[in-house]
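**Student:** missing the sequence, but the structure's below:
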């Protein structure tokens, strides 16, 4: 069967593809895998959190049942951001964590992702072991321990989970945010209560919008994928900035006082230079993906900071951060990871660090973001019959080589096959939009011919 785990856990249409039966089996299989590394004299424990979408209640019950049925205590932390589950997994000393969320996806979808002890995302090998423990296409072949009596796991409600996470966030910055006014778009998601409180704790004046989740409105025309309402609110209130989170608050994008969007690349540039000035950027390296704008590469080179690039996906950024012991990494989409403070992307933490930099320098977000000039980018998705033919095509290689020579140091070309569709993504960045557009179109025509 096709691999169950995707790039960020298991996702699908709730109660159709991602059913409570599947969630129960998945949780039980995870319990089997994580029990192998847990202490034998202590009952294993797992932190379980969710975002506010309606199906999360159903899936949470199934996950907790699957854990308890295999002798694992479920520490239920309720509606919290994904990074809170990662933090609480470590803070409670749990063996693993489970987050029920489909992040920025529409409400009908949902997902289940796991964190190992310590709050780290799983690598492919562990996910494959969980999937194997589920029994594949024959669920009856799965072998789960079925304890009885006192050995059955318990479901425990952690009433202090939110306070623990807020205390953790408060310790992440050194200076007060007094005098800053921020509009925060909570996407009717998991951070609707916690993010505004965390910003208030730090001293900011907070105006929260889209912070009334009802289980059905998560991500609906709001949050980090729909920035227009936040831009309007920042201008309306004369705020210093706006911050946009997604449904599970593991990402953050910003809006400056003029209503201009400040994306993940610019946020990383601001944070990286701040860390570098304080000699807190390990080896003066910033980790990002190949999709980051060339403008970030240029800005970091001028600041004396080396850019380490990875494949697309925050898991690859996390792997590189851990491999090199680096201090900062992230994606253009707003997943920012600061390993010294958290083990995964944390949108609320990113917002705090960004505002702390503004307060420290007494400069506006627009001024700080001016360190980076975004180069025009053209992205064309080319539908092809054979992605492998494109990869092996001499005509495509020649076309890309010619374009790179033409663009020189002021541009770049990136070809990336889609992992799920019969598409090849052609991305070109150049000094002008016209050049980017014409070069991308020329390469796309060659790709289309090679893949037909």
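**Tutor:** Arrived safely, thanks for sending. Please read these numbers as outputs of a predicted model, since none were measured by experiment.
**Student:** from here on, just use CA atoms for contacts and neighbour counts.
**Tutor:** Fine.
**Student:** confirm that residue 182 sits in a strand.
**Tutor:** Yes - per DSSP: H, G, I helix; E, B strand; the rest coil, residue 182 lies within a strand segment.
**Student:** for it, what are its contacts?
**Tutor:** 204, 205, 206, 207, 234, 239, 240, 241, 242, 243 (C-alpha atoms under 8 Å, 6 or more residues apart in numbering).
**Student:** on the three-state scheme, the last one is what?
**Tutor:** Using three-state DSSP, the three-state assignment for residue 243 comes out as strand.
**Student:** list the buried ones in the strand or helix carrying residue 405?
**Tutor:** If you go by DSSP states H and E, residue 405 is part of helix 394-407. The neighbour-count check on helix 394-407 (16 or more other C-alpha atoms under 10 Å) flags 396, 397, 399, 400, 403, 404, 407 as buried.
**Student:** do stretch 227-240 as well
**Tutor:** Counting neighbours by 16+ other C-alpha under 10 Å, stretch 227-240 gives 227, 228, 230, 231, 233, 234, 235, 239, 240 as buried.
**Student:** here comes the other one, which I'd like you to weigh against the first:
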């Protein structure tokens, strides 16, 4: 059996790759691994289960709930809520584990199963390996202890989760949003009710788009992967800013009053300065990834803030934050983690904090985001090459060294192999976009010849 867990849970085409049988089996395995200190010592373990509005989430939720209850876990169904809400409620309710059914920004046919450990934390690789091992044992026929009678799990709906999560969001805001006009694009996803309610309770004037999920339209031409509708709506309504989420609302991208995109690096820059001003940016450090724009790094250096960079993926950002006690981190894609208030990226919280900064300073979002200048960044995917040799090819190393000398201090080269496909990603940044394109093109040609 190949590895089931990817960079963010188990994901695939619902009812093809991700079947009800797989979801049920994974849930039983997760119950044995994550609630093992409960079920087998007399304690009644509890799980929080939520989902995004995908049609397939309905049958997958039923499978997950059945698996957990059959393993002796009491289940609290919170319904359609964002991934960070499920993580928050897992911790707030003292649950042994949490389960979120979502494929995030992926198109509707996909779905996914994401597990959280006690406290609402993402799983370490070791726990994922253990869940896979237990799942494989059960799949191949090894018997497992099945509770009967009063030992089976009980299932109930936890409707209070909606208000509990919103109260948490409002409670951590540094100031209200009165006087700020915001357009919210909910991607027809999990935040379609939560985000508008939270912004309204915080005092913002809101216009909402992409907030009519029908189970089939999630991420369809809207949300953080398709900003065009939001950009047009912000300009049309004369809003101060726009906020876009993805399907499970763990991401946030923004649009300024002129309709220009404000990406995750810029959002991090704005929040880093705000948190330092408030004495909340521990060690004057923010965590990003190797894909963070060089303009972000230069801006943080200029402001006296250290940037720690990790591998690509919000889980690696989170690991670095927890290991060193940093308060803020995230990715260019809009995964922003404020560790004092969330255990994972939280798009609604990020949007609220960004709007709060606009309200508190009276400055435009464009002005605030102007603390950094995004350097042109060119990314070329080179397919059908031997990605395993990307770090050992002498020919490629020499080409990279030549490119770095040409770019100097105002440019950067990054080559990395894809984690899921047979390709190498070539990323080049430079002060001039034509230079970035030229250098990236030359390096892509070397990758083809050296690794093809």
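**Tutor:** Cool, the structure landed. Bear in mind the structure is a predicted one, so any value in this text is a computation, not a measurement.
**Student:** export the buried residues of stretch 227-240 of the first structure to CSV and append columns for distance to residue 6 of the first structure and secondary structure.
**Tutor:** Output for those, formatted as CSV (distance: C-alpha to C-alpha, whole Å; DSSP: H, G, I helix; E, B strand; the rest coil):
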residue, distance to residue 6 of the first structure, secondary structure
227, 27, coil
228, 30, helix
230, 31, helix
231, 33, helix
233, 35, helix
234, 36, helix
235, 39, helix
239, 39, coil
240, 38, coil
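**Student:** from what I can see residue 205 of the first structure touches residue 179, true?
**Tutor:** Yes - using C-alpha atoms under 8 Å, residue 205 of the first structure makes contact with residue 179 at a distance of 7.4 Å.
**Student:** tell me the contacts of the most centrally placed residue in the first structure?
**Tutor:** The first structure has residue 335 as the residue nearest its centroid, 4.4 Å off, counting by C-alpha atoms, centre = their mean. Contact partners of residue 335 of the first structure, counting by C-alpha under 8 Å, 6+ apart, are 250, 251, 252, 264, 314, 345, 346, 347.
**Student:** separation between residue 37 of the second structure and residue 134 of the second structure?
**Tutor:** 16 Å (C-alpha to C-alpha, to the nearest Å).
**Student:** who has more neighbours, those two?
**Tutor:** Counting neighbours by other C-alpha atoms under 10 Å for residue 37 of the second structure and for residue 134 shows that residue 134 has the greater number, 19 against 15.
**Student:** how far away is the residue sitting furthest away from the middle of the second structure from residue 65 of the second structure?
**Tutor:** Distance from the C-alpha centroid of the second structure, by C-alpha atoms, centre = their mean, peaks at residue 149 (39.8 Å). Distance, residue 149 of the second structure to residue 65 of the second structure, by C-alpha to C-alpha: 17 Å.
**Student:** where's residue 189 of the second structure, which helix or strand?
**Tutor:** Counting by DSSP H and E, residue 189 of the second structure is part of no helix or strand.
**Student:** residue 38 of the first structure too?
**Tutor:** Counting by DSSP H and E, residue 38 of the first structure is part of no helix or strand.
**Student:** my read: it touches residue 44, true?
**Tutor:** Yes - the criterion here is C-alpha under 8 Å, and residue 38 of the first structure meets it with residue 44 at 6.5 Å.
**Student:** and those two? Which one has more around it.
**Tutor:** residue 44 (24 against 16).
**Student:** for the more buried one, give me its contacts.
**Tutor:** Residue 44 of the first structure touches 35, 38, 71, 72, 73, 94, 95, counting by C-alpha under 8 Å, 6+ apart.
**Student:** could you find the closest non-adjacent residue to the corresponding residue of the second structure for the fourth one?
**Tutor:** The reference is to residue 72 of the first structure. Matched to the second structure by TM-score structural alignment, residue 72 of the first structure sits across from residue 73. Sequence neighbours aside, residue 153 is the residue nearest to residue 73 of the second structure in space, at 4.5 Å (criterion: C-alpha to C-alpha, 6 or more residues apart in numbering).
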